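J.: Output the structure for:
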Amino acid sequence: MAISYWSLCLLAPLLWFMRRILSKGHAHPLPPGPSGLPLIGNVLDFPRRDHYKMYTKWAMKYGGIVHARSFGQSVIVINDIKVATAMLDKKGSLYSDRPVLQMCCELVGWKNTLVMQRAHGSRLKEMRKAIHGLIGTPGATARHYALFEGETRALLRRVLRDPRGVKESIRRTAGSIILMLAYGYTTMEKDDPIERIADHAMSQFGELSRPGAYLVDVLPVLRYIPAWVPGAKFKRTADNCYKTLQDMANIPFRIAKKELDGGTAYPSFVTTHMEGKDLSEENKHRIKWAAASLYAGGADSTVSTVYTFYLAMTLFPELQRKAQKDIDDVVGNDRLPSFADRANLPYVEALYREVLRWRPAAPLGIPHAVTDDEIHDGYNIPKGSIVVVNVRHILHDAAIYTNPDVFDPDRFIAKEGKVAEKDPRACIFGFGRRICPGLHLGDATVWIAIATTLAVFDVSKTMENGCEITPSGKYFDGIVIHPEPFKCEIKPRSAQAQALILAE
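T.: Model (predicted):
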């Protein structure tokens, strides 16, 4: 239910009155930003898609911290890594909350997942602690390297069989890893029902959380109107999305619990936290949603990043050859790269980091919310403000990265008289107390997919009617962005490479 012109006209007087009643003066100014219109603020300034582009324009005009307003709701946009660190890392307790999204969180139920969990109460801390034990450190994540390498070999075989379906193969591999870690669930090779439900829920999340998509996020009282009322289609949409999300959380959890009770369960996050324990319903609820959060927090961004890698290799074949030489010199041609080789493959590492920087999967991260009024650098940051970090802009800041719009892995390799540029992982996984708990998982699974693909495949532009087809490089919008489908050629580098792909 998009916000229409007439909706704005009806809402404006009420919101103006509420603002007059509730507002109060403050000795410190708000951060600079666009002036907006009376009553509705900057609502008309926010674009329908690619918000980071507008925020980048604001950064050029107003600086590293910008204030905007939407119907009285303060929005703080951070466009500078130093500001993000000073506010979200060093004062993490003030910036650890999530905004209340009526449609996504309250009506559909995404508030139960870790990514949208509110900061108050103990559940956030308990869920993060549980996941930390599984993948929260490099050592804990390393225990699963054999799984990652095995599933990545399956990815290579899928791509060999169906190079046109590379994105679907990436998605299947990312889902298989998460479902095995979370539930000990082995996915079917084709059309797995659990993966299908989870992917559908993630697709819905992208739409539900899109700014300005639903009027109920602006006027929360609308959540109480009956579904039959004209204009209340959003209630029926919410009911449908609620069912999908519940299925995503409940179905694999029940399978894991049934196998645990029957003594046939494969070790997983769920079995670790339930085996031999008499748990309260609250603790079962926490474990169930923590497990669901593993998929919600990791699979989609992994798919985006690995598909972006294929796009980059299609567009920049000369850099692909440099990375392949790195592998050939260190690993050779008679085996696949492993995690044990990572420290000895500097150009592959640099290329991986450049993929992360060039097109970050979540260009604005996940929004934070301020738990109390505070003053930062002389500016008033009101309680309840939504705080957004413009990750895309930071990773394309010419003050940090030389020629930032150019795809150049060499920027991350130190040379005589030149230090390596800033590692993008300091930004893309979030900040403060809401930093992604699966950052080591994401780092490992994306790196091994890139390294093994480079070892055995050549990725290039496709030819049609004698003409070379260059991908547009456009992306679908969302909290997690994805390259629009593009054509490319993916072929084994040699007969020996093909034999490595097919070897079990």
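J.: only C-alpha atoms for contact and neighbour calcs from this point on.
T.: Noted.
J.: Lys243: how many residues sit nearby?
T.: Here the number of neighbours of Lys243 (other Cα atoms under 10 Å) works out to 13.
J.: Next, the buried residues of the helix or strand hosting it.
T.: When secondary structure is defined by DSSP states H and E, Lys243 falls within helix 233-261. By neighbour count, with 16 or more other Cα atoms under 10 Å as the criterion, the buried positions of helix 233-261 are 234-235, 237-238, 241-242, 244-249, 252-253, 256-257, 259-260.
J.: tell me the angle of the longest helix anywhere in the chain relative to helix 233-261?
T.: Of all segments of type helix in the chain, defined using DSSP state H, the longest is helix 281-315. With axes from the mean of the first three to the mean of the last three Cα atoms, to 10 degrees as the criterion, the two stretches helix 281-315 and helix 233-261 enclose an angle of 100 degrees.
J.: next one: helix 281-315 to chain centre, how far?
T.: The chain centroid and the centroid of helix 281-315 are separated by 7 Å under Cα atoms, centre = their mean, to the nearest Å.
J.: So Ala296 sits against Ser203, correct?
T.: No - with contact taken as Cα atoms under 8 Å, Ala296 and Ser203 are classed as non-touching, separated by 10.3 Å.
J.: Out of these two, name the residue with the larger neighbour count.
T.: A direct count of neighbours by other Cα under 10 Å for Ala296 and Ser203 places Ala296 higher, at 22 against 14.
J.: That one: what's it in contact with?
T.: Ala296 makes contact with 113, 115, 198, 202, according to Cα atoms under 8 Å, 6 or more residues apart in numbering.
J.: hmm, back to that, so what secondary structure elements neighbour the helix or strand following the longest helix of the chain?
T.: For helix 281-315, the following helix or strand on the C-terminal side (DSSP H and E) is helix 317-330. Contact analysis of helix 317-330 by 3 or more Cα pairs under 8 Å, 6 or more residues apart in numbering; DSSP states H and E lists helix 346-358, helix 439-456 as its packing neighbours.
J.: Would you do the same for the sequence below? I want to compare the two.
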Amino acid sequence: MLFTVIFLSLVVLVTLAIVVRNYVATRKHPPLPPGPPADPVIGHLRVIPSQNIGEHFHEWAKVYGEIMHLHCLGRNMIILDSVEAATELLDKRGAIHSCRPKFTVFEMMGWTSALTLLQYDKRFLKHRRMLHEFLNQHTCLDYIPIQTEEARSLVMRLAEDPEKFAHHLNRFSAAVILRVSYGQRITTDEDPFLEMAEDVSRAVNNAGPPGNTPVDFFPWCKR
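T.: Next up is the predicted model:
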């Protein structure tokens, strides 16, 4: 009986917290783009698909436009369904819109120093400038021979053992990145760098959709 009372009290408190958060958020922000109908409190939680999410968003875009708004448990999401919209907002207006949400699950995994997870601040801009020196449209031409050589090796491995296509693709990606970044070649399937890359890939997949895990919505769960 006591457990039931405590559980119901927690449910009520969490629900009230979400309602208050949603109310404050709507008062702070200007009008947001259109989107599908949402439920009270949980927002679009029930209608956001767990699979083929891009295809579902594309179908919604035919109704609500190429820029859509979704919210789930108090978190707002802007969905861009066209190259034009993405270029306009993330490239031409990148100084205003190019930022990332806080990924609590990746923070717990110790990956917040990775460029792909950094917030759009001075540290991010510094790292991006450093990478741009070696990955701009001119210097990338120097890497074509590496990509071509590894692509040929990929085709040969696919022909020899097509059942392991996922492994072959992982090896191809890791081989190109390692050769471009460090000049390190992957010569066997037992290469420690390849195993490390596959471990990282599995960890990301097992962590769940970026930004949509329970701990991302309720950061206090990590404690």
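J.: returning to that earlier point: which residue numbers in the second structure go with the helix or strand following the helix holding Lys243 of the first structure?
T.: Under the assignment DSSP H and E, the closest C-terminal helix or strand after helix 233-261 of the first structure is helix 269-274. In the comparison with the second structure, helix 269-274 of the first structure aligns to no range at all (TM-score structural alignment).
J.: before we move on, the earlier item: any shared contact partners between Ala296 and Ser203 of the first structure?
T.: Here Ala296 of the first structure and Ser203 have no joint contacts, going by Cα under 8 Å, 6+ apart.
J.: Can you convert the contacts of Ala296 of the first structure into CSV and add a column each for distance to Tyr379 of the first structure, neighbour count and secondary structure?
T.: Written out in CSV, the entries for the contacts of Ala296 of the first structure read as follows (distance: Cα to Cα, whole Å; neighbours: other Cα atoms under 10 Å; DSSP: H, G, I helix; E, B strand; the rest coil):
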residue, distance to Tyr379 of the first structure, neighbour count, secondary structure
Thr113, 32, 23, coil
Val115, 28, 21, helix
Ala198, 42, 23, helix
Met202, 37, 20, helix
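J.: Let's have these in CSV, adding distance to Ile65 of the first structure.
T.: Compiled in CSV, the contacts of Ala296 of the first structure are given as follows (distance: Cα to Cα, whole Å):
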residue, distance to Ile65 of the first structure
Thr113, 29
Val115, 24
Ala198, 36
Met202, 30
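J.: Check those and tell me the two furthest apart.
T.: Distance extremes for those: the farthest pair is Val115 and Ala198 at 15.2 Å, using Cα to Cα.
J.: how about the strands of the second structure, start to end?
T.: 67-72, 75-80 (DSSP state E).
J.: hang on, the earlier thing: tell me which residues of the longest helix of the first structure come out buried.
T.: The neighbour-count check on helix 281-315 of the first structure (16+ other Cα under 10 Å) flags 284, 286-315 as buried.
J.: just the angle between it and helix 439-456, please?
T.: Between helix 281-315 of the first structure and helix 439-456, the angle comes out at 30 degrees (the same axes, to 10 degrees).
J.: tell me the angle of helix 281-315 of the first structure relative to helix 317-330?
T.: Taking the same axes, to 10 degrees, helix 281-315 of the first structure and helix 317-330 form an angle of 110 degrees between their directions.
J.: Surely Leu118 of the second structure and Phe106 touch.
T.: No - applying Cα under 8 Å as the test, Leu118 of the second structure and Phe106 come out as separate, 11.0 Å apart.
J.: now the helices and strands packed on helix 317-330 of the first structure in TSV, with distance to Ile76 of the first structure?
T.: Rendered in TSV, the data for those read as follows (distance: least, Cα to Cα, whole Å):
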stretch	distance to Ile76 of the first structure
helix 346-358	23
helix 439-456	25
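J.: Could you save those helices as TSV and add columns showing distance to Thr152 of the first structure and mean neighbour count?
T.: Conversion of those to TSV gives the following (distance: least, Cα to Cα, whole Å; neighbours: other Cα atoms under 10 Å):
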stretch	distance to Thr152 of the first structure	mean neighbour count
helix 346-358	16	23
helix 439-456	6	23
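J.: Nearest to Gly109 of the first structure, out of the ones you listed?
T.: helix 439-456 (24.2 Å).
J.: Now do the helices in the stretch 1-150 of the first structure.
T.: Assignment of helices within the stretch 1-150 of the first structure using DSSP state H, counting those that start in this stretch yields the ranges 5-22, 51-62, 81-84, 123-135, 138-142, 145-161.
J.: The last one: which residues count as buried?
T.: So that's helix 145-161 of the first structure. Under the neighbour-count criterion of 16+ other Cα under 10 Å, helix 145-161 of the first structure has 145, 147-149, 151-160 buried.
J.: and what of the fourth one?
T.: Residues of helix 123-135 of the first structure classed as buried under the neighbour-count rule (16+ other Cα under 10 Å) are 123-124, 127-128, 130-131, 134-135.
J.: I'd assumed Arg75 was in contact with Ile42 of the second structure.
T.: No - counting by Cα under 8 Å, Ile42 of the second structure sits too far from Arg75 to count as a contact (9.7 Å).
J.: List the contacts of Lys159 of the second structure.
T.: Just so we're on the same page, residue 159 of the second structure is Ala rather than Lys. Contact criterion Cα under 8 Å, 6+ apart gives no residues in contact with Ala159 of the second structure.
J.: Next, find the distance separating the closest residue to Val180 of the second structure other than its chain neighbours from Arg123 of the second structure.
T.: Counting by Cα to Cα, 6 or more residues apart in numbering, Val180 of the second structure lies nearest to Tyr143, which is 6.9 Å off, once chain neighbours are set aside. Noted for Tyr143 of the second structure: a distance of 27 Å to Arg123 of the second structure, by Cα to Cα, to the nearest Å.
J.: Over to Glu163 of the second structure?
T.: Using Cα to Cα, one gets 43 Å for the distance from Glu163 of the second structure to Arg123 of the second structure.
J.: which residues do Leu118 and Phe106 of the second structure both contact?
T.: Taking Cα under 8 Å, 6+ apart as the contact rule, Leu118 of the second structure and Phe106 both touch Thr112.
J.: And for the nearest residue to Leu8 of the first structure once chain neighbours are set aside, the neighbour number?
T.: Distances taken as Cα to Cα, 6+ apart put Ile40 closest to Leu8 of the first structure, at 7.6 Å, once the chain neighbours are dropped. Ile40 of the first structure has 20 neighbours, counted by other Cα under 10 Å.
J.: Over to the one 4 residues further on?
T.: For Leu44 of the first structure, the neighbour count with other Cα under 10 Å is 12.
J.: Aligned counterpart of it in the second structure, please.
T.: Alignment of Leu44 of the first structure against the second structure is given by TM-score structural alignment, with Arg46 as its counterpart.
J.: And for Lys91 of the first structure?
T.: Residue mapping for Lys91 of the first structure onto the second structure gives Arg93, with TM-score structural alignment as the criterion.
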